[in-house]
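Enquirer: Everything below, folded, please.
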Amino acid sequence: MSGGIFILSGAGLSAESGLRTFRAEDGLWEDHRVEDVATPEAFARDPELVQRFYNMRRAQAAEAAPNAAHVALARLQEEHDGPVHLVTQNVDDLLERGGAKEVIHMHGALRDALCAACEHRWPAPMEMAVPDPCPACGAPATRPDIVWFGEIPYHMERIQDALEESGLFVAIGTSGVVYPAAGFSQMARAYGIKTMELNLEASGGRFDEIREGPATEIVPAWVAEILGG
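Expert: Model (predicted):
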């Protein structure tokens, strides 16, 4: 297959590496209410709690290993004869550790820190604390470089440009019925781009093709099919 491939991945890609999907059935996220740890208001109200939460997530991600799906997508990016745009909603770096050379993190990354005062970014230490000074301006305004609820995802223009030049849109391990996945799949259909979902279970979104199963099985099989073996 030639032409560009646009891949949007979500929590289901990393679930088999031991990282929990976004919300458990009880509505909690790593035993916390999302509203208490993943909004600007939460950070303003209790920054220590938010920093502890992301320190925990950073440690969990560091202990996790890339799975066969991450490695397969890195192989696709390396061997496909057209561009492969890897866009992820995940904040872990398992795609990069699986061998991917370029990943667009639309929701930020656990490995990065952000100054809320001057917007300087730098590699995050494993343990972050609220009083940590920004290395650029010195302000004690360190926060995780994560897109929280109510904030605008990163790289949206770049993502749209990548989608427009692609011939196939693939959603992996993410719902196709909520945004941004719903918006991207709608945009792809408007451009006449073929759409595909690879997920543990079909999300109910509108796709030209749907394959169900564990990511570590269906993603490598699909990549092998695209690359011819």
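Enquirer: CA atoms for contacts and neighbours, from now on please.
Expert: Will do.
Enquirer: what's the closest non-adjacent residue to residue 176?
Expert: Once flanking residues are discounted, residue 176 sits nearest to residue 205: 4.6 Å by C-alpha to C-alpha, 6 or more residues apart in numbering.
Enquirer: buried residues in stretch 33-41?
Expert: 34, 36, 37, 38, 39, 40 (16 or more other C-alpha atoms under 10 Å).
Enquirer: Generate a markdown table for the residues you listed, with distance to residue 165 as supplementary columns.
Expert: A markdown table is the format used below for those (distance: C-alpha to C-alpha, whole Å):
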| residue | distance to residue 165 |
| --- | --- |
| 34 | 35 |
| 36 | 39 |
| 37 | 36 |
| 38 | 33 |
| 39 | 33 |
| 40 | 34 |
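Enquirer: which one of these is nearest residue 201?
Expert: Nearest to residue 201, judged by C-alpha to C-alpha, of the buried residues of stretch 33-41 is residue 34 at 23.8 Å.
Enquirer: What residues does the closest one make contact with?
Expert: residue 28 (C-alpha atoms under 8 Å, 6 or more residues apart in numbering).
Enquirer: How about the one 4 residues further on?
Expert: Going by C-alpha under 8 Å, 6+ apart, residue 38 touches 50, 148, 149.
Enquirer: and the gap between the last one and residue 43?
Expert: Residue 149 sits 12 Å away from residue 43 when distances are taken as C-alpha to C-alpha, to the nearest Å.
Enquirer: who's more crowded, these two?
Expert: The residue with more neighbours, out of residue 149 and residue 43, is residue 43; 19 against 15, by other C-alpha atoms under 10 Å.
Enquirer: so when I look at residue 6, I'm seeing a strand, right?
Expert: Yes - the assignment for residue 6 (DSSP: H, G, I helix; E, B strand; the rest coil) places it in a strand.
Enquirer: Let's see this one next, to set against the first:
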Amino acid sequence: MIEEAAKLLARSRFAIAFTGAGISAESGVPTFRGFNGLWKKYRPEELATPEAFRKDPYLVWEFYKWRMDLIRKARPNRAHHALAELERMGILKAVITQNVDDLHREAGTKNLIELHGNIFRMKCTSCDYREDLKESGRLDEFLAEKSLPRCPNCGSLLRPDVVWFGEPLPRKALDEAFKLAERADLVLVIGTSGIVYPAAYIPQIVKETGGKVIEINPDESGITPIADVFLRCSAVEAMEKLMSRVEVLVG
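Expert: The predicted model follows:
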């Protein structure tokens, strides 16, 4: 199966990747529903909503600062780096991710579409202001602040620049993802359940337009029935094996 997947990937002219939480699990990024300790008396889903933010922005920001502090200690794993290398080789044209952990960018991926936002960015609740706390170098300072963050332009509250429960995906990012899927002749689907729509349409679009679907997942998912190749293993194991064969095939 690895050989078949490697040949498809090496021969592709416009390959894309679609990733979910599974690719970051081996970097130690805790899953959203895996949080416990301080937050075991809350349901995280109840803290990740516009309604929760309006009701108690202090509590929501405390939760997200806690998540930021946990996630920033993670590092890209060999699967993230393999995707970045495939991009450098000219095989992979883009990575579309449902993750908010920023690990694809840290690994070196350039053409990255973040469907669910980025946990290290903030955006204003009233105007177009955004701030990337990593790029501004203010992450440590921000995590230590006790007051609610406010927009330097209009004074309104800032919120995490992520998609909360009940919110639509960013239109621009979703449109770009769909256009890439329509062009793609292959999609690598890594570590996603394939049941969260509209993002789960991406592999289906590739399939419907004649492209190939390679799925990497330890378990079957909503994508498995349409996969041309299903690699039942972890993201790191599969991508290491794939890369070793692809590098030989492309010379």
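Enquirer: Give me the TM-score for these two chains.
Expert: After superposition, the two chains reach a TM-score (TM-score structural alignment, normalised by the length of the first structure) of 0.89; 225 aligned residues with a C-alpha RMSD of 2.3 Å.
Enquirer: For residue 82 of the first structure, state which of the contacts of residue 38 of the first structure is nearest.
Expert: The closest of those, once distances to residue 82 of the first structure are taken by C-alpha to C-alpha, is residue 148, at 33.0 Å.
Enquirer: okay, the longest strand anywhere in the second structure sits on what stretch of the first structure?
Expert: In the second structure, taking DSSP state E as the definition, the longest strand is strand 117-124. Strand 117-124 of the second structure corresponds to residues 108-115 in the first structure, going by TM-score structural alignment.
Enquirer: what sits up against that stretch?
Expert: By C-alpha under 8 Å, 6+ apart, stretch 108-115 of the first structure touches 54, 57-58, 90-93, 120-125, 134, 139, 141-147, 153-154.
Enquirer: need the strands for the stretch 1-150 of the second structure, in chain order.
Expert: With strands called from DSSP state E, counting those that start in this stretch, the stretch 1-150 of the second structure shows them at 15-19, 92-97, 112-114, 117-124, 130-132.
Enquirer: Out of these, the one nearest residue 213 of the second structure is which?
Expert: strand 15-19 (9.8 Å).
Enquirer: Read off where the closest one ends up in the first structure.
Expert: Using TM-score structural alignment, strand 15-19 of the second structure pairs with 5-9 in the first structure.
Enquirer: Run through who's touching that stretch.
Expert: So stretch 5-9 of the first structure is contacted by 82-90, 162-163, 166-174, 181 (C-alpha under 8 Å, 6+ apart).
Enquirer: Mind checking which of these are in helices?
Expert: Mapping the contacts of stretch 5-9 of the first structure onto helices (DSSP state H) picks out 162, 163, 181.
Enquirer: Surely the last one is in contact with residue 175?
Expert: Read that as residue 181 of the first structure. Yes - Residue 181 of the first structure lies in contact with residue 175 (C-alpha atoms under 8 Å); the separation is 6.7 Å.
Enquirer: Count the neighbours of the spatially closest residue to residue 1 of the first structure that is not a sequence neighbour for me.
Expert: Counting by C-alpha to C-alpha, 6+ apart, residue 1 of the first structure lies nearest to residue 226, which is 5.9 Å off, once chain neighbours are set aside. Neighbour count for residue 226 of the first structure, taken as other C-alpha under 10 Å: 13.
Enquirer: Residue 226 of the first structure and residue 76 of the first structure: what is the separation?
Expert: With C-alpha to C-alpha as the criterion, residue 226 of the first structure and residue 76 of the first structure are 8 Å apart.
Enquirer: so what sits against both of these two?
Expert: Counting by C-alpha under 8 Å, 6+ apart, nothing touches both residue 226 of the first structure and residue 76.
Enquirer: which stretches of the stretch 1-150 of the second structure form helices?
Expert: Using DSSP state H, counting those that start in this stretch, the helices of the stretch 1-150 of the second structure run over 2-11, 21-25, 44-47, 50-55, 57-71, 78-88, 103-107, 133-136, 139-144.
Enquirer: can you check the stretch 151-251 of the second structure too?
Expert: Taking DSSP H, counting those that start in this stretch, the helices of the stretch 151-251 of the second structure run over residues 171-183, 201-208, 235-250.
Enquirer: Next, the angle helix 2-11 makes with the last one.
Expert: Read it as helix 235-250 of the second structure. 60 degrees (axes from the mean of the first three to the mean of the last three C-alpha atoms, to 10 degrees).
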